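Student: give the three-dimensional model of this entry:
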Amino acid sequence: MPTYIHLVRHAQGWHNLSKENEAIPDPELTALGKEQCAKLAKTFPHHAQVTHLIASPMRRTLYTCLLSFEPVLNNSSGTKETARKVVALPEVQEISPLPCDTGSPVDKLAAEFGDRVDLSLLTPEWNDKSNGSAFAPRMGQLEARAQKARVWLRELGRQFAAAGGNVDAHIVVVTHGGFLHFLTQDWDGMNPAQGTGWLNTEWRSYEFAGDDDEEARLRETRASWRRRRGSEVGLTETEQKELRIAMKGRLEEEWGA
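Tutor: As a prediction, this is how the structure comes out:
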């Protein structure tokens, strides 16, 4: 059975309003952000098919997932196999070491979210973005953890199929604008000044390019591409490389990566 990955950028957080707000540690959603979640909850067409809910352990991504996919969590529109809890995956956290992109300690998250979120994949060091950590904002580390996340998601789909699920796996992943380009290996629309080409609560659907691909590369589904781009042609390989180089330059300039 195929595995489908529905990638979602989080709703508007307080850090999105100004550069000064980037100093807010692990910010919450704004009122507009919560409205964006309510709209996504009403318009996302695959609630009944969702089998797993995965999110970055940042507060804005967890709240986006909980609010936007409440129909899934309440099992009001799905099958008995539908996810009933959000799993926090540290590999899909945002890329920068700024306070707004640095997560909260595990005990604080546990107190805030209780049994609504599975925090079992988090270690005490999950929010460490110092140079020696796996989450440092360096090109090599970012690409490595994006690959690790893709492999993990592919294995999750395989485990679901092996467990006897007679439906396709539909995995929702709520993450961040900057990291989404690394996760998809697609730099189309990326604005180096903003760090992303994704809008708040924008979603796109993907499938794995091949079963034996070591990188577990993702490919946007035709339906997803047509929904948002129509008959437009995507970037060439050369253009993709140029935008990747631009991102690498931004990392080096801002954080010495």
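Student: drop to CA atoms for contacts and neighbour counts, all remaining ones
Tutor: Noted.
Student: got a list of what the closest residue to residue 99 other than its chain neighbours touches?
Tutor: What sits nearest to residue 99 in space, not counting adjacent residues and going by CA to CA, 6 or more residues apart in numbering, is residue 25, at 4.5 Å. By CA atoms under 8 Å, 6 or more residues apart in numbering, the contact set of residue 25 is 99-104.
Student: rerun that using 7 Å as the cut-off
Tutor: Going by CA atoms under 7 Å, 6 or more residues apart in numbering, residue 25 touches 99-100, 102.
Student: one more: residue 134?
Tutor: Residue 134 neighbours (CA under 7 Å, 6+ apart): residue 141.
Student: if I look at it, how far off is residue 95?
Tutor: The gap separating residue 134 from residue 95 is 11 Å, by CA to CA, to the nearest Å.
Student: residue 237 too?
Tutor: Residue 237 is 24 Å from residue 95, by CA to CA.
Student: who has more neighbours out of the two?
Tutor: residue 95 (25 against 9; other CA atoms under 10 Å).
Student: run a quick neighbour tally on the residue nearest to that one when sequence neighbours are not counted.
Tutor: Among residues not flanking residue 95 along the chain, residue 137 sits closest, at 5.6 Å (CA to CA, 6+ apart). Around residue 137 there are 23 other residues, counting by other CA under 10 Å.
Student: residue 162 now?
Tutor: 11.
Student: what residues are up against it?
Tutor: Counting by CA under 7 Å, 6+ apart, residue 162 makes contact with nothing.
Student: go on, residue 128?
Tutor: Neighbours of residue 128 in contact, by CA under 7 Å, 6+ apart: residue 135.
Student: strands along the stretch 151-257 of the chain, start to end?
Tutor: For the stretch 151-257 of the chain, the strands defined by DSSP state E, counting those that start in this stretch cover 169-175, 203-208, 218-220.
Student: of these, flag the one that's most buried.
Tutor: Mean neighbour count (mean count of other CA atoms under 10 Å) peaks for strand 169-175 among the strands of the stretch 151-257 of the chain, with a mean of 27.
Student: what helices or strands is it leaning on?
Tutor: For strand 169-175, the contact count by 3 or more CA pairs under 7 Å, 6 or more residues apart in numbering; DSSP states H and E identifies strand 3-9, strand 52-55, helix 59-68 as packing neighbours.
Student: of all these, which one is nearest residue 29?
Tutor: helix 59-68 (5.6 Å; CA to CA).
Student: how far away from the center of its chain is stretch 142-154?
Tutor: Stretch 142-154 sits 11 Å away from the centroid of its parent chain (CA atoms, centre = their mean, to the nearest Å).
Student: let's see this one next to it:
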Amino acid sequence: MAPIIHLVRHAQGYHNLSVENQWIRDPDLTDLGKQQCEELNKQFPYHDKITHLVASPIRRTIFTCQFSFPQEVKAGKRIIALQDAQEVSFFPCDIGTDLEPLKKEFGDLVDFQFVTEDWNKKGPDSKYFPEPQKLEARSRTTRLWLRNLVKEAGDDAQVVLVTHGGILHFITEDWSGIELGRGTGWKNTEYRSYQFIDKTGQDPNASLQELPESRRRRQGSEIPLTQTEMAEMRAAYESVLTRDLKECMKKVAQLYAEAWK
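Tutor: Reported below is the predicted structural model:
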């Protein structure tokens, strides 16, 4: 059997409750978010097959992984933090905590070997600056990293990656279902399962394809978008992303100006 990647969006965080809460730095999960993790744990059918746990270094994704896959954690699987899987925006809720405090908070639960000291710096010169070309590039890097991980683990590898609603569309190259007001078509703690399209491992893009069972579970008999419709959805999302980036940078400039009065 070819390796499988289970992609999961994080549980509800406090930033999901209001626009104002998007200014909370690296927020916690809500009580409902913790309940969502418990429900995902009950519903997820592949616990006994999971070989690796991976999460964005943002705190809500680490917590979601910890609380949704406690059997795997108890069995000794450390959560691998993957910085290229962090969320897309420039808002404080999507700016992660510095590395040393993260290490102190999570201890041996998380493997931070792939996280650099500047992982949460998202200025214009950073690879994490939220413009479409950079988001596409680091999503490709994420897929290549995952492909290398399962290649080393063998054909029976099944990986869970807990990440964010925005970057998931870039990772999957699937723009269907996006609600522009929410910035994603993924629900909190929703999971979808994928395999690499090219089984030879030669595809430079390492593109993923959703498994039929996974698509049926969430879409039923709904007709998939055409390539033209998919391109239109992506263009609309990137337009909103660019608008939000400008608004956020303007707000940050205002805050700095007020602080220095």
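Student: just to revisit the earlier point, can you redo the contacts of residue 25 of the first structure as JSON lines with neighbour count?
Tutor: Compiled in JSON lines, these are given as follows (neighbours: other CA atoms under 10 Å):
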{"residue": "99", "neighbour count": "16"}
{"residue": "100", "neighbour count": "22"}
{"residue": "102", "neighbour count": "22"}
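Student: so which of those sit within strands?
Tutor: For these, not one is inside strands, with DSSP state E as the criterion.
Student: tell me the one of those nearest residue 18 of the first structure?
Tutor: Using CA to CA, these come closest to residue 18 of the first structure at residue 100, 11.4 Å.
Student: tell me which residue of the second structure lines up with the closest one.
Tutor: Applying TM-score structural alignment, one finds that residue 100 of the first structure aligns to residue 93 in the second structure.
Student: can you check residue 7 of the first structure too?
Tutor: Using TM-score structural alignment, residue 7 of the first structure pairs with residue 7 in the second structure.
Student: surely its match and residue 193 touch.
Tutor: Yes: using CA atoms under 7 Å, residue 7 of the second structure makes contact with residue 193 at a distance of 6.2 Å.
Student: could I get the helices and strands packed on strand 169-175 of the first structure as TSV with distance to residue 31 of the first structure and mean neighbour count?
Tutor: Conversion of those to TSV gives the following (distance: least, CA to CA, whole Å; neighbours: other CA atoms under 10 Å):
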stretch	distance to residue 31 of the first structure	mean neighbour count
strand 3-9	17	24
strand 52-55	20	26
helix 59-68	12	26
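Student: closest one to residue 183 of the first structure among the ones you listed?
Tutor: Once those are compared by CA to CA, strand 3-9 is nearest, at 9.5 Å.
Student: the closest one vs the second structure, average distance?
Tutor: Following superposition, strand 3-9 of the first structure is found to deviate from the second structure by 0.5 Å on average (mean CA distance after the TM-score superposition for the first structure).
Student: quick check: angle from the helix or strand just after that strand to helix 59-68?
Tutor: Counting by DSSP states H and E, the element after strand 3-9 of the first structure in chain order, helix or strand, is helix 31-43. For helix 31-43 of the first structure against helix 59-68, the angle by axes from the mean of the first three to the mean of the last three CA atoms, to 10 degrees is 40 degrees.
Student: tell me what angle helix 31-43 of the first structure forms with strand 3-9.
Tutor: Computed by the same axes, to 10 degrees, the angle separating helix 31-43 of the first structure from strand 3-9 equals 150 degrees.
Student: can you name the residues of the second structure that helix 31-43 of the first structure overlays?
Tutor: Using TM-score structural alignment, helix 31-43 of the first structure pairs with 31-43 in the second structure.
Student: count of residues packed around residue 109 of the second structure?
Tutor: If we define neighbours as other CA under 10 Å, then residue 109 of the second structure has 17 of them.
Student: give the equivalent position in the first structure for it.
Tutor: By TM-score structural alignment, residue 109 of the second structure lines up with residue 116.
Student: quick one: its match from residue 66 of the first structure, how far?
Tutor: Counting by CA to CA, the gap from residue 116 of the first structure to residue 66 of the first structure is 8 Å.
Student: residue 237 of the first structure too?
Tutor: Taken as CA to CA, the span from residue 237 of the first structure to residue 66 of the first structure is 36 Å.
Student: do residue 230 of the first structure as well
Tutor: With distances taken as CA to CA, residue 230 of the first structure is found 30 Å from residue 66 of the first structure.
Student: which helix in the first structure has the most residues?
Tutor: helix 139-162 (DSSP state H).
Student: one step back: possible to save the strands of the stretch 151-257 of the first structure as a markdown table with distance to residue 43 of the first structure?
Tutor: Formatted as a markdown table, the strands of the stretch 151-257 of the first structure follow (distance: least, CA to CA, whole Å):
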| stretch | distance to residue 43 of the first structure |
| --- | --- |
| strand 169-175 | 15 |
| strand 203-208 | 11 |
| strand 218-220 | 20 |
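Student: figure out which of those strands is closest to residue 193 of the first structure.
Tutor: strand 169-175 (19.2 Å).
Student: what angle do strand 3-9 and that closest one make with each other?
Tutor: 20 degrees.
Student: what's the average distance of strand 169-175 of the first structure to the second structure?
Tutor: Superposing on the second structure and averaging over aligned pairs (mean CA distance after the TM-score superposition for the first structure), strand 169-175 of the first structure comes out at 0.3 Å.
Student: about what we covered before: okay if I get the contacts of residue 25 of the first structure as JSON lines plus distance to residue 122 of the first structure?
Tutor: JSON lines is the format used below for the contacts of residue 25 of the first structure (distance: CA to CA, whole Å):
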{"residue": "99", "distance to residue 122 of the first structure": "19"}
{"residue": "100", "distance to residue 122 of the first structure": "19"}
{"residue": "102", "distance to residue 122 of the first structure": "14"}
